[in-house]
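J.: Provided below for reference: sequence and predicted model.
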Amino acid sequence: MGLTRDGYRIAVVDADGGPAGPVEAYRRCAVERPVARLVELARRAPHGLAVVVDSGNGILDSSLTAAGVAVLRADPPLLADGRVTAEALAELGASRPESLVALGDGGWTMSGREEGIRAAEEASAAVGRRLGAQGRLLHGGEGAAPLVALTFDDGPHPEHTPRILDVLRRHEAPAAFFCIGLHALAYPGVVRRIAAEGHTLGNHTWSHAYLPDLGPIELRRQLSFTAEAIAAAGGGPLPWLRPPYGGRSPELLERVAESGLTTVLWDVETNDWARPGPEVVAERVLRQVRPGSIVLMHDGGGDRSRTVAALPAVITGLRERGYRLVALEELAAGRARTSAR
């Protein structure tokens, strides 16, 4: 399964590495269509089928594994600058399956690489502090005033994002939406509504890539393709970047800052991607919140109905505790004033 500038490509090979059919292209669509096709192919395959992805394509595996399809991940030593074609990934699955990582249902795209990811994050601490002091990186929970920013990742989604926007409008609450470029390309009308209702739009990469794996060329593509798709939908400039998984390295943080973007992390983790009950999502927010918190939730990437159901209790509960919900811009401005004192 590979990516292009405007969508997805599916290439299927047999056990000998030969093509088992024509390459299929899925343009300007969300992930549901290619996922449905892969599930169909897996059910038809007499000897089974495995889908090969890489860490630059982090929005497919959970839907596929939930449907019972085997998913294998190809890691950087097998790739070049993070750029791979559907044909190359399929060939790897046939020729070197033992070198690929099997992803399980309920896991995550980077399973098996946790130690290296933690090491990269720890190595990024000094650079992160410096960029934070310069206003080029926002952590959560570093403020003095009782301000909180709500953020949503992985959209836009044609059903869940509008429902979240409805809740925000009823409660007169601002939020930030970090969009995946492929989803913005598929649903420009939802992007327009986010912007029209005064919410912040941010860059969440083209395909939910683990950015430290990418070289400078592919990093630029991930960011610029997304910015162009959102701008084409009427979203305006995107000064904010949320790296998928919070993935970072010293080199990545420097490159992002040099590109003019501000990296936005978080301190309140709801884990709503695992689809807990709405009361669990709300409880996690209210238990972890502190002045200056940035709350991470999701409006895309799966069934987000529980997040939608939890949102009224999240907003009401925060306000009852004396917190004011603000846009990222106001949160960042407050940090800058505090740092200048």
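T.: In hand now; what should we look at?
J.: CA atoms for contacts and neighbours, from now on please.
T.: OK.
J.: Report how many residues lie close to P156.
T.: A total of 31 residues lie near P156 under the criterion other C-alpha atoms under 10 Å.
J.: so after the helix or strand encompassing D153, what's the next helix or strand?
T.: Here D153 sits within strand 147-155, counting by DSSP states H and E. The first helix or strand that comes after strand 147-155 along the chain, using DSSP H and E, is helix 160-171.
J.: Could you list the buried residues of that following helix?
T.: Neighbour counts over helix 160-171 (16 or more other C-alpha atoms under 10 Å) mark 160-165, 167-168 as buried.
J.: would you list those residues in TSV and tack on distance to A42?
T.: Formatted as TSV, these follow (distance: C-alpha to C-alpha, whole Å):
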residue	distance to A42
H160	28
T161	30
P162	32
R163	33
I164	34
L165	36
V167	39
L168	40
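J.: dropping in the other structure now:
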Amino acid sequence: MKKDQLINRRRALIAGAAVLGAAGAAGTARVLTAGQAAEPARNFPLSGPPASRALKPSVYRLQPLAGYGPPPRGTQLRTLVRNEPFMRVSGRGRTMVLTFDDGPDPHYTPEILRALREYDVHAMFFVCGMMAADNKDLLGEMADDGHIVGNHTWSHPLLTKLPRSAIRSEIGRTSDVIEEAYGEPPAWFRAPYGEWNRATYQIGAELGMEPMAWTIDTLDWSRPGTRAIVGTVQKEAAPGVVVLQHDAGGDRSQSVQALRTYLPRLLDAGYHMTVPHRKNV
């Protein structure tokens, strides 16, 4: 009974945070795919780094394909399986989305959560199932704080090299852990290394999730230095961008310090950190 009450309370908090996080002073955010024309934000042109720069070859290279599949779990609607992941959001004013991959980590994730709480900012956490299973309390904390938790597979493999059964296991097991600890099944999925294929898009859609990529790659996983991470975010900040950082997978002290450095600067510059609403299609 106590667990059911806790989950119900978290679901209510998540629902309220989804409205407040995407609305607030920034207005309601609308998700856009990389292939769609961006809707200009009022008074602030929706601009960012050139596509060639944002998608330059790296370990995060995107390889989208297309297909159609069954409706999301729990609905009777037929949904389109995306041919590329979402990469931006659009809304009123200067909206940005902060995302963190590979956690939750018992040391670095709490530090990131404290920083976000200090500045009353919501973010997205794409968690790995094997990490989430050992740190379910942190997913509960994310739910209580109004953050969005997405699926980043169980063990962070290169999905394009796996058979469909293994892809489904990697994604499905993680969704189960998230639903148990967070109180809701994940609505967003991010492929490890940004490597997508037809099976990945289809299975993600069958499990009720939309694919999410990023606009700004901070390369913080390589530990380039706090100053370099801060410089990348500040230089490429623009309305609608999605920032990629990591809260696990190694020493993430630079990532934590970079967040604490650039976040107040961006807020002072008029940016609003938000989380996207999923749009049923």
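T.: Right, received. Where do you want to start? None of these values were measured; they are calculated from a predicted model.
J.: before we move on, the earlier item: which one of the buried residues of helix 160-171 of structure 1 is nearest S249 of structure 1?
T.: Set against S249 of structure 1, the nearest of the buried residues of helix 160-171 of structure 1 by C-alpha to C-alpha is T161 (30.5 Å).
J.: Helices of the stretch 51-200 of structure 2, start to end?
T.: With DSSP state H, counting those that start in this stretch as the criterion, the stretch 51-200 of structure 2 has helices at 51-54, 108-118, 129-134, 136-145, 164-182, 198-206.
J.: Next, the mean deviation of the longest one compared to structure 1.
T.: For helix 164-182 of structure 2, the mean deviation from structure 1 after alignment is 1.5 Å (mean C-alpha distance after the TM-score superposition for structure 1).
J.: So what touches that helix?
T.: Outside of helix 164-182 of structure 2, the residues within contact range by C-alpha atoms under 8 Å, 6 or more residues apart in numbering are 7, 10, 128-130, 132-133, 136-137, 139-140, 142-143, 149, 151-155, 159, 184-186, 199-200, 203-204, 207.
J.: before we move on, back to that, in structure 2, what residues pair with the strand holding D153 of structure 1?
T.: Mapped onto structure 2 using TM-score structural alignment, strand 147-155 of structure 1 spans residues 95-103.
J.: can you map out the strands along the stretch 201-341 of structure 1?
T.: Ranges of strands in the stretch 201-341 of structure 1, per DSSP state E, counting those that start in this stretch, are 240-241, 262-264, 268-269, 293-298, 324-325.
J.: export those to TSV and tack on mean neighbour count?
T.: Listed next are the strands of the stretch 201-341 of structure 1 as TSV, based on neighbours: other C-alpha atoms under 10 Å:
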stretch	mean neighbour count
strand 240-241	24
strand 262-264	24
strand 268-269	18
strand 293-298	24
strand 324-325	20
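J.: Dump these into JSON lines; add distance to A282 of structure 1 as well.
T.: Shown next, in JSON lines, are those (distance: least, C-alpha to C-alpha, whole Å):
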{"stretch": "strand 240-241", "distance to A282 of structure 1": "25"}
{"stretch": "strand 262-264", "distance to A282 of structure 1": "22"}
{"stretch": "strand 268-269", "distance to A282 of structure 1": "11"}
{"stretch": "strand 293-298", "distance to A282 of structure 1": "11"}
{"stretch": "strand 324-325", "distance to A282 of structure 1": "15"}
